[in-house]
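Enquirer: curious how this folds, go ahead:
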Amino acid sequence: MAQQPTRNLEHEHQPVRIRERIQAGDGGHLGDAMLGAIDGAITSFAVVAGAVGGGFGSLVIVILGFASLLADGFSMAVSNYLGTKSDAESADRAHREERRHIEEIPQGQREELRQIFADKGFSGETLECMVDAIAGDPDLWAKTVVQEELGLHPGANASPLHAGGATFLAFLIAGLIPLLPFVVPMLSPQVAFGISIGATSIAFLAIGMIKGRVLEQPMLRSGLETLLIGGGAAALAYGVGALLRAWIGAGLA
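Expert: Below you'll find the predicted structure:
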């Protein structure tokens, strides 16, 4: 049984596969989608729970839910788009600045490069060979300094538009789950809420388990953690809605 994982690992470390992973950059936007799905389910379920706790009917719940779903999803997608775009612009700006420094003060930049690799444990002839090799390519030289000093990655493959799109799509799909039972005309708000709780709990558990699988963490623990976070947010929203309903109702009585 242990041979199959070993064969898979060997396959993933063939030269062609290694090159494909490097050229793919971060491997896509799974992280953006996961974040969007979790936030979408939590946000939508909290709105539903708060509205039910406040005693609103299905029509109001659907209106509030869909308005919140689209507005919050768009806001989160735009924030992710701008954040990804800002990171890319910062990396490229830092890269240009380092290129200018290399042209103006090459010896100082060369010493900077030397100290970067000396801090990693290289010394003597090996260190000097590495510095010579990298300093022979000004573009690589600047990119190396930016990555090592600032943790930025000039020329990264991350697309701000794709990052925002993945977040928005996942937000909408997961956020629809708590709302769909209230669209069914023959269901009372209470029955629809019960179905919504069950469906959303399964969604929370599934999203968390997928996240655990991707991060190579215990899947069940990750699923339960996501379920508890989402359930806690919904319980808080329901309690606030019920409290406000009782308080305002008492004041109007």
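Enquirer: from here on, contacts and neighbour counts on C-alpha atoms
Expert: Noted.
Enquirer: now do F56 against A242, distance only.
Expert: F56 sits 10 Å away from A242 when distances are taken as Cα to Cα, to the nearest Å.
Enquirer: name the residue in these two with the higher neighbour count.
Expert: A side-by-side neighbour count of F56 and A242, using other Cα atoms under 10 Å, places A242 first with 19 against 15.
Enquirer: could you measure from that one over to V48?
Expert: With Cα to Cα as the criterion, A242 and V48 are 12 Å apart.
Enquirer: same for the longest helix seen in the chain, what does it pack against?
Expert: If each helix of the chain is counted by residues according to DSSP state H, the longest one is helix 58-104. Helix 58-104 is packed against helix 30-53, helix 138-150, helix 160-176, with contacts defined by 3 or more Cα pairs under 8 Å, 6 or more residues apart in numbering; DSSP states H and E.
Enquirer: one more, so I can put them side by side:
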Amino acid sequence: MTSVGGPAAVGTDHRHEPHERGFHGRLNWLRAGVLGANDGIVSTAGLVVGVAGATTNRTPILIAGVAGLVAGAMSMAVGEYVSVSTQRDSEEALLALERHELRTMPEEELEELTQLYVAKGLSRGLAERVAHELTEHDALAAHAETELGIDPDELTNPWHAALASFVAFTVGALLPLFAIVLPPALWRVPITFVAVLLALVVTGVVSARLGGSGPHRAVWRNVLGGAIAMAVTYGIGSAIGVTV
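Expert: Predicted structure coming up:
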């Protein structure tokens, strides 16, 4: 907990520490956006390169690419909506239970909050004072954050999550789609390969930075996975195109 109890009591300057809930929320949104864009790049690239392996006609490639973009973006949005809605339902149920306990057994809940602060390293006296002051200020917020790790004022909105996933996937998918349909037939696949791999380098670096790790492994995983996906689908498309 970042408020009254620990840091302020010992005089520690924590203004520059990135542990506020809002910071982590924004970081998670950014990471999810990068991953959504990465999915859009790889899945759409694999689809259009596979079709391009079977035919040089631009129309079926464009149709397949657009269909893949729309289907993938909708799938991402629906999946994110269902996932976040389930999480939010669970959080609201926990908060409802906490409200009931605070209303029906306030003394027991106060002691529970005190024990939680004692477990965090505060002395019994300081823990009691912190628990009392936070309970007087906002009992539900104090218990929700310390007990459940939930901020009642910042529950994730499933509609926002769905829209973010839809937009991220769409933006990522547009790159291979444009790369495959704009150049002449001879250069479509090579240009798409290069454009996709460069984009995967960027998403790999960004995701690594957001996660606080070195970029090399993330970049190689991204590039290798994307290259294999496009090579496999191109090979399958070429084989099907020859047999048909």
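Enquirer: superposed, how do the two chains score by TM?
Expert: Structural agreement between the overlaid chains, expressed as a TM-score with TM-score structural alignment, normalised by the length of structure 2, amounts to 0.78; 229 aligned residues with a Cα RMSD of 3.0 Å.
Enquirer: so what sits against both of A242 and V48 of structure 1?
Expert: With contacts defined as Cα atoms under 8 Å, 6 or more residues apart in numbering, no residue is adjacent to both A242 of structure 1 and V48.
Enquirer: surely A77 of structure 2 is in contact with A168?
Expert: No: taking Cα atoms under 8 Å as the definition, A77 of structure 2 is not a contact partner of A168, at 9.8 Å.
Enquirer: hang on, the earlier thing: just put the helices and strands packed on helix 58-104 of structure 1 in a markdown table and tack on mean neighbour count.
Expert: Conversion of these to a markdown table gives the following (neighbours: other Cα atoms under 10 Å):
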| stretch | mean neighbour count |
| --- | --- |
| helix 30-53 | 24 |
| helix 138-150 | 18 |
| helix 160-176 | 23 |
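Enquirer: looking at these, which is nearest to G194 of structure 1?
Expert: Shortest separation from G194 of structure 1 across those is recorded for helix 30-53, at 10.4 Å, computed as Cα to Cα.
Enquirer: ok, average deviation of that closest one from structure 2?
Expert: Once the two structures are superposed, the average separation between helix 30-53 of structure 1 and the matching residues of structure 2 is 1.5 Å (mean Cα distance after the TM-score superposition for structure 1).
Enquirer: which helices and strands does that helix pack with?
Expert: By contact count (3+ Cα pairs under 8 Å, 6+ apart), the secondary structure elements abutting helix 30-53 of structure 1 are helix 58-104, helix 160-176, helix 189-214, helix 219-252.
Enquirer: compute the number of surrounding residues for A133 of structure 1.
Expert: The criterion is other Cα under 10 Å. On that basis, A133 of structure 1 has 12 neighbouring residues.
Enquirer: the one 3 residues further on now?
Expert: G136 of structure 1 sits with 11 neighbouring residues when counted by other Cα under 10 Å.
Enquirer: quick one: what helix or strand has the equivalent of it over in structure 2 in it?
Expert: Aligning on TM-score structural alignment places G136 of structure 1 opposite E136 in structure 2. Assigned by DSSP states H and E, E136 of structure 2 belongs to helix 124-143.
Enquirer: which helices and strands does that helix pack with?
Expert: Using 3+ Cα pairs under 8 Å, 6+ apart as the contact definition, the elements that helix 124-143 of structure 2 packs against are helix 58-104, helix 106-119.
Enquirer: tell me which of the ones you listed lies nearest to I150 of structure 2.
Expert: Of those, the one closest to I150 of structure 2 (Cα to Cα) turns out to be helix 58-104, at 7.3 Å.
Enquirer: what's near enough to touch L169 of structure 1?
Expert: Residues in contact with L169 of structure 1 (Cα under 8 Å, 6+ apart) are A33, G36.
Enquirer: OK, contacts around the closest residue to G241 of structure 2 other than its chain neighbours?
Expert: Spatial nearest neighbour of G241 of structure 2, excluding adjacent residues (Cα to Cα, 6 or more residues apart in numbering): A54 at 4.0 Å. Listed by Cα under 8 Å, 6+ apart, the contact set of A54 of structure 2 reads Y234, G237, S238, A239, I240, G241, V242.
Enquirer: out of those residues, which end up buried?
Expert: Applying 16 or more other Cα atoms under 10 Å to the contacts of A54 of structure 2, the neighbour count classes Y234, G237, S238 as buried.
Enquirer: from those, which is closest to T146 of structure 2?
Expert: When the buried ones among the contacts of A54 of structure 2 are compared against T146 of structure 2 (criterion: Cα to Cα), the nearest one is Y234, at 52.4 Å.
Enquirer: map that closest one onto structure 1.
Expert: For Y234 of structure 2, the aligned position in structure 1 is occupied by Y238, per TM-score structural alignment.
Enquirer: isn't that match right next to G55, touching?
Expert: No: in this structure, Y238 of structure 1 sits apart from G55 without contact. The criterion is Cα under 8 Å, and the distance is 10.0 Å.
Enquirer: what sits against the most centrally placed residue in structure 2?
Expert: The geometric centre of structure 2, computed from its C-alpha atoms, lies nearest to A32 (Cα atoms, centre = their mean), at 2.2 Å. With contact taken as Cα under 8 Å, 6+ apart, A32 of structure 2 is in contact with S165.
Enquirer: and it, how far is that from V206 of structure 2?
Expert: To V206 of structure 2, A32 of structure 2 is 11 Å away according to Cα to Cα.
Enquirer: again with L102 of structure 2
Expert: Distance of L102 of structure 2 to V206 of structure 2, given as Cα to Cα: 43 Å.
Enquirer: repeat that for S123 of structure 2.
Expert: With the distance defined as Cα to Cα, S123 of structure 2 ends up 42 Å from V206 of structure 2.
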